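J.: Here is a sequence with its predicted model. Questions after.
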Amino acid sequence: MQKVTVNMVSDVVCPWCIVGYQRLQEAIKTLDNIEVDIKFHPFELNPNMPEQGQNLREHIMEKYGISEQQSVDNRARLVEAGEALGFAFNFTDDSRMQNTFKAHQLIHLAAKKGLEEEMKLSLFKAYFTDGKDVNDQNVLVEIADAIGLDGGEVKEVLQNGKYAQAVREEEAIWMQRGIQSVPTFVIGNQGIAGAQEPATLAAFITQAATQQ
């Protein structure tokens, strides 16, 4: 059995990141004799997002210079892509883009406890499916508690910014490697941007396994 590490650079408020993750899972199902280890790495789509966030539709129209209709069409495409992969996007007119720096610190803590994947998926679901504020400390403590982390420790880590510097440094490393958009999958020595189809991801993983 060969082992391939897939480094996934992503943000928890990036819809195509959860689509990309689900497609990666579909790709893994098709592989023979290759074990895949997924490592998550932080990227903030909006590092300057204020604490209170911003209306999601307004934010997308402003950031990408698109019309309201294009925004509606994009959401419909995402909902469809999610449904095909068993993930529910529940967008509303009140959906907000949020600051994710605290969420990334929480993922960093979870990784130390071997719960990084569970944490990442819980945050995706909390934000996209349940419409929760993943910048709210109480919400983060609740999510962490549900996957088996110590709520008291989580609160302390977030309040004192214990892993703030570590997250900033890791973000900087991936940006220095030229990653400017997410999701990006780094498989072997290849960087693959975007929520690629399962067959494409499977081909890159197989190639990485043969090159080892």
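T.: Looks like it arrived, so ask away.

J.: contacts and neighbour counts: CA atoms only from here.
T.: Noted.

J.: Count the residues that sit near Ile28.
T.: Ile28: 18 surrounding residues under other Cα atoms under 10 Å.

J.: Same check on Leu158?
T.: Counted with other Cα under 10 Å, Leu158 comes out at 20.

J.: Please apply the same query to Gln159.
T.: 11.

J.: isn't Phe89 right next to Val79, touching?
T.: Yes. Using Cα atoms under 8 Å, Phe89 is in contact with Val79, at 5.5 Å.

J.: Which one's more surrounded, the two?
T.: Shown here are Phe89 and Val79; by other Cα under 10 Å, Phe89 has more neighbours (22 against 18).

J.: Helix or strand for the more buried one, just tell me which one.
T.: Phe89 is part of no helix or strand, with elements assigned from DSSP states H and E.

J.: one more structure, for comparison:
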Amino acid sequence: MNKLKIDIVSDVMCPWCIIGYKNLETALAQLSDKFAADISWKPFELNPDMPVLGQDLNEHLQQKYGLSEQQGDENRQRILEMGEKAGFDFNFDGKRIMINSFDLHRLLTWAASEGKQTELKLAFFKAHFTDLVYLNEQDTLLDVVQSVGLDRARAKQILDSGEYFQEVRSEQNALQQMGITSVPTFIINEQYALTGGQPSDAFVQAFKQIAEQEAQQQQ
């Protein structure tokens, strides 16, 4: 059995991050007899200067990327199709906002110590993209944290304090020094990287190549 250490650099605000993860999940299921993966999530903020109140998503995309209404519609349709293919439901029917995700990363750092990081990350993705929950509202955010079995009072204590601030900043700085500027980035065994919402076949091929290279190195 080959062991894979997979660090996923991502932001909950990024639709391609959940698409890429679901395709990774599919690839690992296909290769479950050959590979076992230890997955961790690394913090990246798409919008570090975003105010706490957030911003209407369509307005944000127009300002940041210069997307016209038609281009925005085409982008959403592509994400819907890719999400459906990957097994994730995107909901573009209601009002959606873009928020700063720093507090989410603090909670995810804590969740890692509780053995629930991936579970919480996936709950955040579903809340944001499927349920259209505003994760910048503390009570709503705590509802999501509690839904995966984490302690609500402890999470509130973290949010109300500066806990895990330095840990998140240190990880972000380390990733920047590695030259990572986009998400998702999948770092495999600390030396190989795949970027973007890759299809499952790309992960399967990469894992097989990595296993072959590492086997040759050990000879």
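T.: Done, it's in. Computed from a predicted model, the values in this text were never measured in an experiment.

J.: quick one: TM-score?
T.: Here the TM-score for the pair of chains, by TM-score structural alignment, normalised by the length of the first structure, is 0.96; 212 aligned residues with a Cα RMSD of 1.2 Å.

J.: what's the counterpart of Lys121 of the second structure in the first structure?
T.: Matched by TM-score structural alignment, Lys121 of the second structure corresponds to Lys120 in the first structure.

J.: Surely its match is in contact with Ile107?
T.: Yes. Using Cα under 8 Å, Lys120 of the first structure is in contact with Ile107, at 6.5 Å.

J.: on that earlier part again, for the match of Lys121 of the second structure, what are its contacts?
T.: Residues near Lys120 of the first structure by Cα atoms under 8 Å, 6 or more residues apart in numbering: 12, 107.

J.: Doesn't it belong to a strand?
T.: No. Counting by DSSP: H, G, I helix; E, B strand; the rest coil, Lys120 of the first structure is not part of a strand but helix.

J.: if I look at it, how far off is Thr92 of the first structure?
T.: 22 Å (Cα to Cα, to the nearest Å).

J.: what does Lys63 of the first structure give?
T.: Going from Lys63 of the first structure to Thr92 of the first structure by Cα to Cα gives 19 Å.

J.: same deal with Cys14 of the first structure?
T.: Taking Cα to Cα as the measure, Cys14 of the first structure and Thr92 of the first structure are separated by 16 Å.

J.: and if you look at Asn7 of the first structure?
T.: Going from Asn7 of the first structure to Thr92 of the first structure by Cα to Cα gives 32 Å.

J.: What of Gln176 of the first structure?
T.: Distance from Gln176 of the first structure to Thr92 of the first structure, by Cα to Cα: 36 Å.

J.: What of Gln69 of the first structure?
T.: Plainly put, Gln69 of the first structure is 15 Å away from Thr92 of the first structure if you go by Cα to Cα.

J.: ditto for Ala166 of the first structure
T.: 34 Å.

J.: again, but for Arg57 of the first structure
T.: 9 Å.

J.: Compare those two (neighbour count), which wins?
T.: More crowded of Arg57 of the first structure and Thr92, by other Cα under 10 Å: Arg57, with 22 against 11.

J.: dump the residue contacts of that one.
T.: Arg57 of the first structure neighbours (Cα under 8 Å, 6+ apart): 68, 71, 93, 95-96.

J.: and of these, the nearest to Ala209 of the first structure?
T.: Using Cα to Cα, Ser71 is the member of these that lies nearest Ala209 of the first structure, at 39.3 Å.

J.: element containing that closest one?
T.: Element membership of Ser71 of the first structure, judged by DSSP H and E, is helix 68-85.

J.: buried stuff in that helix?
T.: For helix 68-85 of the first structure, a neighbour-count test (16 or more other Cα atoms under 10 Å) marks 71, 75, 78-79, 81-82, 85 as buried.
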